[in-house]
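Trainee: Provide a 3D model corresponding to the input given below.
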Amino acid sequence: MKAFLALIRREFIEHRGAFLIAPLILVGIVFLLTLLAFSADRLDSRMSGQFLTVFPTWVFEAGFAALASGWLVYLGFVLFFYCADGFAADKRNNSMLFWKSMPVSDLKVLLSKLAAALTVLPAGVFAIALVSILLLFGVAYVTTMVAGLGSAALLGNIALIYAQMTLVFFVVLVCALLWYLPYMALVGAMATAMGRWAIPLAVLLPSIVSALEWVTLGGAHPFSTRTWAYLDYRSQMPVSLDVLEGIWEGERHFEPMSFITDMLARFDWLQMGIGAVFAAVMLYLASEYRRRAYPT
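Mentor: This is a model prediction of the structure:
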């Protein structure tokens, strides 16, 4: 177990640039730009503070949802490139023989990479995302104080919104990671055999499979097949976007616990289980290729 945890820690150390340092730099730049915008009178702090008190709940809920969505998109991109790069790193940097000499199986090494992609790496982005949103809330509350409209009651409401939305953000993140698990495993398995060529191949593979179905079974066009419909379904976030759009447009009051309960009730647990089995098969095949292609 200690060896497995050490392997996960290695993944975090080797890829902390994309999952920790770069997000921190991004947050710092955005925060400095915000301060400069207020100090240079590009934004009127008094007017902004008055606006925040008109629809305080909506502003903070919508702001949290928008920033959290942006961070989820960022995490999706970096996880894709991590799986395409991290699973091939040992072969690329000539450390394969070193890791082969360790008392750790190829399957355990690949499992540690996938475990890192599901735990510590997204956890780093999640923590920084919360810090960035906290800074946003802090700036928003300070502007209300400048406008002379700040109060203990408003601060308490902001803190409650932050806590509730953090729980929603966490649940959505966990569900998204489990939902896209087969994609991560597939890209990682391809990278184990083909290195960075897995990046373009992962993009082309769905089109190739759908085109083969179209050629053999027919259809209106290559993107009107059961394969493409299934992949389109599995590529969508397991979140009701109608609810989020309603929040951003101010059409409804957001109820975090109702949202979580409804999302978990609608979640396709059967497909998640199928995806987990598929991921396990892909990792096993990749470990067998790694074991046979680079024997000790």
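
Trainee: from here on, contacts and neighbour counts on C-alpha atoms
Mentor: Fine.

Trainee: ok, then the element right after the strand or helix carrying Leu32?
Mentor: Per DSSP states H and E, Leu32 falls inside helix 22-39. On the C-terminal side of helix 22-39, the nearest following helix or strand under DSSP H and E is helix 45-54.

Trainee: Would you mark the buried spots in that following helix?
Mentor: For helix 45-54, burial by neighbour count (16 or more other C-alpha atoms under 10 Å) applies to Ser45, Arg46, Gly49, Gln50, Leu52, Thr53.

Trainee: Another for comparison:
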Amino acid sequence: MNNRTLNTLSTLVRRELWESPVAFKWAPLGISALILLFVVFSLIIGGRFDAEMAFTSDMLRQLAEQPTEQRRLIVSGALFSISAIFFQIMLLIILFYLAGSLFDDRKDRSILFWKSLPVSDGMTVASKLASACLLVPALFFGAIVLTHVVLLLIATVYGLLAGVNPIATFWLPASLPRLWSVMLLGMLVQALWLMPIYAWLLFCSSWAPRLPILIAIAIPAGLAIAQHAWTLITNFSLPGFNFGLIMLKRLGSGVLPMSANIEFGGNLQSIEFNEELFMNHATVLGYLGRLEMWIGLAVALLLLFGAVWFRRRATDG
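Mentor: Predicted structure coming up:
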């Protein structure tokens, strides 16, 4: 890939940002603002019942007296839990964006204009995919970092008022470099893990006459129901293989530590809750060695070729 191709792809990705500012820019900032407003509002309401901050100060002092590992689990775990809100909304935005990305050009009849430009259909499809896999996660990651820093600054103010060391109590236990690196790595690997679903949505968006998101859901759901009905009628089944359930499992599992599969023998006490549960680079990178990852990427490649083929033959009708 030469510099000219990269410049073209970068320009097309910026175009996607320009066309979808609400979903890409304002949504993560809005989530951040709502979380911070909720925290500030909760502190204000709590202050009405805790006029001298006796309860709050006591809680902060107890946190400061906890062992280092316990403080890291509490602080970094709280920050990661807040980040889960961003991850879930980000995934919804990406799914709906991809489902309509190629369809909208045909719907508003702008496809002829874009086809008149010296940009290949493959580059257009690649720009949609790059926006979903790189641009949106980068913008949401920036909002997550902003939220974490502001929350720690608020905690610093309350910590100083309570007479505790905010650096030792909040900032160091937060393990921000490690926390952020795991999140960023998780977002990138998650994009690869969900690539077959992303490619499926682009494929449906390239040819669906209307409502591509419903078509993208209806086809695997219909196949899953038909397969289940065939199993009931013929008593023949493929063990562990159901097209619809495979897609749901891949979508639901993800690779971010918050959605990692935890295996235990029906007993929650068998789980060791520590920071390694949600801040482990090896857990995230382990997905790259899974056979399912590479099978999914191969399927995604075929679907992307199909999306380019339909895009090349699309008209404004």
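
Trainee: hmm, back to that, in the second structure, which residues correspond to the helix holding Leu32 of the first structure?
Mentor: The aligned range for helix 22-39 of the first structure in the second structure is 27-44, by TM-score structural alignment.

Trainee: Mind reading off the mean deviation between that stretch and the first structure?
Mentor: Superposing on the first structure places stretch 27-44 of the second structure at an average distance of 2.4 Å from its equivalents, by mean C-alpha distance after the TM-score superposition for the first structure.

Trainee: ok, now how distant is the aligned residue in the first structure for Asn280 of the second structure from Val104 of the first structure?
Mentor: Aligned by TM-score structural alignment, Asn280 of the second structure pairs with Phe259 of the first structure. Counting by C-alpha to C-alpha, to the nearest Å, the gap from Phe259 of the first structure to Val104 of the first structure is 43 Å.

Trainee: again with Ala116 of the first structure
Mentor: 16 Å.

Trainee: what about those two, which has more around it?
Mentor: Higher neighbour count among Ala116 of the first structure and Val104: Ala116, with 20 against 13, using other C-alpha atoms under 10 Å.

Trainee: Go ahead and confirm that one touches Phe12.
Mentor: Yes: between Ala116 of the first structure and Phe12 there is a contact under C-alpha atoms under 8 Å: 7.2 Å.

Trainee: hang on, the earlier thing: tally up the residues packed near the match of Asn280 of the second structure, please.
Mentor: Around Phe259 of the first structure there are 16 other residues, counting by other C-alpha under 10 Å.

Trainee: That one: which element?
Mentor: helix 256-266.

Trainee: post-alignment, that helix versus the second structure, mean distance?
Mentor: With mean C-alpha distance after the TM-score superposition for the first structure, helix 256-266 of the first structure averages 4.6 Å from its match.

Trainee: That helix packs against which elements?
Mentor: Helix 256-266 of the first structure makes packing contacts with helix 152-179 when contacts are defined by 3 or more C-alpha pairs under 8 Å, 6 or more residues apart in numbering; DSSP states H and E.

Trainee: Identify each buried residue in the helix it packs on, please.
Mentor: Under 16+ other C-alpha under 10 Å, the buried positions of helix 152-179 of the first structure are 154, 158, 161-162, 165-166, 168-169, 172-173, 175-179.

Trainee: Sort out which one of those lies nearest Gly86 of the first structure for me.
Mentor: Leu177 (17.2 Å; C-alpha to C-alpha).

Trainee: Excluding chain neighbours, what is closest to the closest one?
Mentor: Closest residue in space to Leu177 of the first structure, ignoring its immediate chain neighbours: Leu118 at 6.4 Å, by C-alpha to C-alpha, 6 or more residues apart in numbering.

Trainee: Relative to Ile31 of the second structure, how far out is the counterpart of that neighbour in the second structure?
Mentor: Superposed on the second structure with TM-score structural alignment, Leu118 of the first structure falls opposite Cys133. Distance of Cys133 of the second structure to Ile31 of the second structure, given as C-alpha to C-alpha: 20 Å.

Trainee: out of the two, which sits in the more crowded spot?
Mentor: Shown here are Cys133 of the second structure and Ile31; by other C-alpha under 10 Å, Cys133 has more neighbours (21 against 18).

Trainee: In three-state terms, label that one for me.
Mentor: Secondary structure, DSSP: H, G, I helix; E, B strand; the rest coil: Cys133 of the second structure is helix.

Trainee: all strands of the first structure, in order?
Mentor: Assigned strands in the first structure: none (criterion: DSSP state E).

Trainee: hey, which helix is longest across it?
Mentor: The residue-count maximum for a helix in the first structure (DSSP state H) belongs to helix 56-86.

Trainee: I'd like to know how far the match of Asn280 of the second structure sits from Ile199 of the first structure.
Mentor: On the measure of C-alpha to C-alpha, Phe259 of the first structure and Ile199 of the first structure end up 35 Å apart.

Trainee: Number of residues surrounding Val139 of the first structure?
Mentor: Neighbour number of Val139 of the first structure under other C-alpha under 10 Å is 18.

Trainee: What residues does the alignment partner in the second structure of it make contact with?
Mentor: Aligned counterpart of Val139 of the first structure in the second structure: Ile154 (TM-score structural alignment). The contact partners of Ile154 of the second structure, taken as C-alpha atoms under 8 Å, 6 or more residues apart in numbering, number zero.

Trainee: got it, and Arg178 of the second structure?
Mentor: Contacts of Arg178 of the second structure by C-alpha under 8 Å, 6+ apart are Met279.
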